[in-house]
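Chemist: Would you be able to build a 3D model of this:
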Amino acid sequence: NSFCTLLVVACAGATQQAPFKLWKEPEQFVQIPRFHTAVALLPSNTMAEDPQSLPPIQQNNGAPSGNDQDSQLDVMARRVLEEIATVGTGAEMPLDEYIRILAEYRHACELRENYKEAELVQHVLKHLRLEEETRHVKGLTEQQEAERRGLEDAHMMEFSNFNKIWNERIDAFEEHQLDAQAAMLERHSQELAAFRADMANGEHRRVKYSKDLLNLRSIQQTLAQQRNYADAQKVKLKGDKIEALEYEKISREKAEIYARKEAQILQRHRQELAALAKRMDRGKLELERARKKELEMLLQRYNNVRRGLEGQQNIIRSKTGQLLIKHANNVKTDNSGSHAIMMSMSSGAFGPGVRRRQFDVVPPGTAGSEFGGTRGSQQQRNAQSRESLPPV
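Modeler: Sure thing, here's the model as predicted:
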């Protein structure tokens, strides 16, 4: 009866959803929070005076026999139930070890024909296994969320690196464009300055006059030598008029020639600048097309990997739910759904624990045994095809 009381308290500690009341002595009670039951609240004859004096939970390293083994198992089971009653079933509790010890104790109760305690232990085991499965499902959810966050982080890192590389490439291209344009403008400026300097120097060159003007100058000099100054003056005035007209004509023609040459030079400079600008625009357009194409490939690769990851996670969640439902409805076995899930994952049927590619050879019968041969194989092939996508 004392041990049954401890079992009842352990059951309450494993299953209670709200605060409940336990009586330490008649007409006295205290409030107990969820998943916690103080050891001192139990009857004094059901446990040791000092909980620290109880032996720790031991592994199956030794092989005691007879009454010693039963006594040690009783103490270990009592210690497990006390810890469940006092501490609860938090995330830090070793549920696997608890389940193993209580399962052995339940079997011992069956051999002793103590079915009442076996039923209570079975009730505790049921809730411990539910807690274990809840932990597994929560861990699986957190793992899948971490995988999705990792994929998003990797994609954002790759996208940031992509933008950084292309920004540097575009900046280098634009800088090269500015350098080429500045070099061409400098060359044009030097060429035009040299032409104008040559044009200025040409104005001081000797002008070639007509034969008529040269003949008049010769007559002028002859008359002057003959001291016929009146006729020489008349010839000189006539020659000056002709020289002025010819000089004006020659200057105008020379200016027209220089203006035409300068216009040709400026036109050629404009054409060269236009050709350079066209080459720059074409190069920039090709660069933008290359960037757009590479960005589309990056986004397509990310979408493929994301869809593959989501498909694989959907398969894992579906298989997990099927196994949990299967083992919840199976009352003839002691195996929890989480244990079957881990065994199926380790066999390669599904799950993130096994990383395979399409070219890997899967031995027949190894995978899919938990779910059926043909259906499991098809789901393996689907998972393999999703896992074969290129990484981000």
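Chemist: Please count neighbours and contacts with C-alpha atoms only from this point.
Modeler: OK.
Chemist: ranges for the helices of the stretch 101-250 of the chain?
Modeler: 115-202, 211-225, 229-329 (DSSP state H, counting those that start in this stretch).
Chemist: would you say Val30 is within a strand?
Modeler: Yes - assessed by DSSP: H, G, I helix; E, B strand; the rest coil, Val30 belongs to a strand.
Chemist: Dead centre of this protein: give me the residue that sits there.
Modeler: Of all residues in the chain, the one closest to the mean position by CA atoms, centre = their mean is Ala154, 1.8 Å from it.
Chemist: please give me the structure for this one as well, since I'd like to look at both together:
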Amino acid sequence: MANVAFLDPMKNEPNLQTAQDVDDYINTLIQHQNACEKQGKYMEAEDARKRINELRKQLITKKKKELIINWQNQKDQAEKAHMEEYNQFNQFWDNKMVNFNEEAKQVEIELQNRQQNEYKQLQEELERTTPYKPKESSEILNLKKIEEHLAKQKNYVEAHTIQNKRAQLEEEELKLYSTQRILKIKTQLQQFEQRHLNELNALQQRIKAGQDELRKNRSIDLERLLQKYQNMKKDLEQREQMDILAFDGQFKTKGCSSQSTYKSVMMMAKK
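Modeler: Okay, here's the model as predicted:
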């Protein structure tokens, strides 16, 4: 008898933190209740029975709380996994865009360097191949003949006059030709430069199209990623609601005894 009193769980109730703690203690009290019943300690058995009923109600509350916490943990884990995937997604596309832009910039620099070299080569070639003096005009050729004829006739004064006239005309024609030569080279270089500009613009348009395509694909992939998460989140929420409704439904039947309630809770806990 002394041993039973010493081991009386009613006087040594443990700290019941979890549903498992409550469940273990209920089992202990059931054993205590049965022992008291056999020993004729009916009031102690009644106290144990009442405490068991109270604890079974607490067990339902704790089980539901743990059920809700469990689903919240699942949602938190899903959110964490989604954020990790989202960060990886951004890192992947950021790197892809950076690599594309770096490669595009390198191609553009190489094109500009090539164009500069081609421009310089053409400029040097035009300077080298374009004569600095014009062809003698028919008027100058005619004055030369007259000058030579007068010189042969020993008419030096007239020959000198024609010579001066020819020299003045050559100077005027050279001045005009030099201006035209500069303009001709400049025009050819401008036309060449315009072709280079068109080539550069075409490259830049292709680069922009590539960037737009990357942004478009990123947007499409992001939409898929977010939709996948929304679907998963919705599925978890629906399953949580169904689980809670199923849990609550176990205890809404009229006439449901505390014993059957306890069994229902324990069966759901084992799922």
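Chemist: hang on, the earlier thing: determine which of the helices of the stretch 101-250 of the first structure approaches Gly373 of the first structure most closely.
Modeler: helix 229-329 (14.6 Å; CA to CA).
Chemist: separation between His155 of the first structure and Leu298 of the first structure?
Modeler: Using CA to CA, to the nearest Å, His155 of the first structure is found at 9 Å from Leu298 of the first structure.
Chemist: likewise Cys4 of the first structure?
Modeler: 64 Å.
Chemist: try Glu168 of the first structure
Modeler: Distance from Glu168 of the first structure to Leu298 of the first structure, by CA to CA: 18 Å.
Chemist: more neighbours, these two?
Modeler: Leu298 (17 against 12; other CA atoms under 10 Å).
Chemist: quick one: what's aligned to the more buried one in the second structure?
Modeler: Under the alignment by TM-score structural alignment, Leu298 of the first structure pairs with Leu225 in the second structure.
Chemist: TSV please, covering the helices of the stretch 101-250 of the first structure and showing distance to Val8 of the first structure.
Modeler: Shown next, in TSV, are these (distance: least, CA to CA, whole Å):
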stretch	distance to Val8 of the first structure
helix 115-202	7
helix 211-225	141
helix 229-329	23
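Chemist: and of those, who's closest to Thr374 of the first structure?
Modeler: helix 229-329 (15.2 Å).
Chemist: Quick one: name whatever helix or strand follows the closest one.
Modeler: Per DSSP states H and E, helix 229-329 of the first structure leads on to helix 337-347 as the next helix or strand towards the C-terminus.
Chemist: buried stuff in that following helix?
Modeler: 337-341, 344-345, 347 (16 or more other CA atoms under 10 Å).
Chemist: Between helix 229-329 and that helix, find me the angle.
Modeler: 120 degrees (axes from the mean of the first three to the mean of the last three CA atoms, to 10 degrees).
Chemist: tilt between helix 337-347 of the first structure and helix 115-202?
Modeler: 50 degrees.
Chemist: what's the spacing between helix 337-347 of the first structure and its chain's center?
Modeler: 30 Å (CA atoms, centre = their mean, to the nearest Å).
Chemist: so where in the second structure does the helix or strand following that helix end up aligned?
Modeler: The C-terminal neighbour of helix 337-347 of the first structure among helices and strands, as given by DSSP H and E, is helix 373-387. Counting by TM-score structural alignment, helix 373-387 of the first structure pairs with no residue of the second structure.
Chemist: Stretch 167-177 of the first structure too?
Modeler: Against the second structure, stretch 167-177 of the first structure falls on residues 94-104 (TM-score structural alignment).
Chemist: Average offset of the matching stretch relative to the first structure?
Modeler: Compared with the first structure after fitting, stretch 94-104 of the second structure deviates on average by 1.8 Å (mean CA distance after the TM-score superposition for the first structure).
Chemist: Stretch 229-249 of the second structure now?
Modeler: Relative to the first structure, stretch 229-249 of the second structure is 0.8 Å off (mean CA distance after the TM-score superposition for the first structure).
Chemist: Quick check: buried residues in stretch 166-174 of the second structure?
Modeler: 166, 169-170, 173-174.
Chemist: can you check stretch 98-112 of the first structure too?
Modeler: 98-99, 101-103, 105-109.
Chemist: what comes into contact with it?
Modeler: 70, 73-74, 76-77, 80, 115, 117-118, 121-122, 125, 128-129 (CA atoms under 8 Å, 6 or more residues apart in numbering).
Chemist: of all those residues, which two lie farthest apart?
Modeler: Asp70 and Arg129 (23.9 Å).
Chemist: between the two, who's got more neighbours?
Modeler: Neighbour comparison, Asp70 of the first structure and Arg129: the larger count goes to Arg129, with 21 against 16 (by other CA under 10 Å).
Chemist: Can you give me the neighbour number for the aligned partner of Asp24 of the second structure in the first structure?
Modeler: Aligned counterpart of Asp24 of the second structure in the first structure: Glu97 (TM-score structural alignment). Counted with other CA under 10 Å, residues neighbouring Glu97 of the first structure total 14.
Chemist: any idea how far Gly90 of the first structure is from Glu97 of the first structure?
Modeler: 14 Å.
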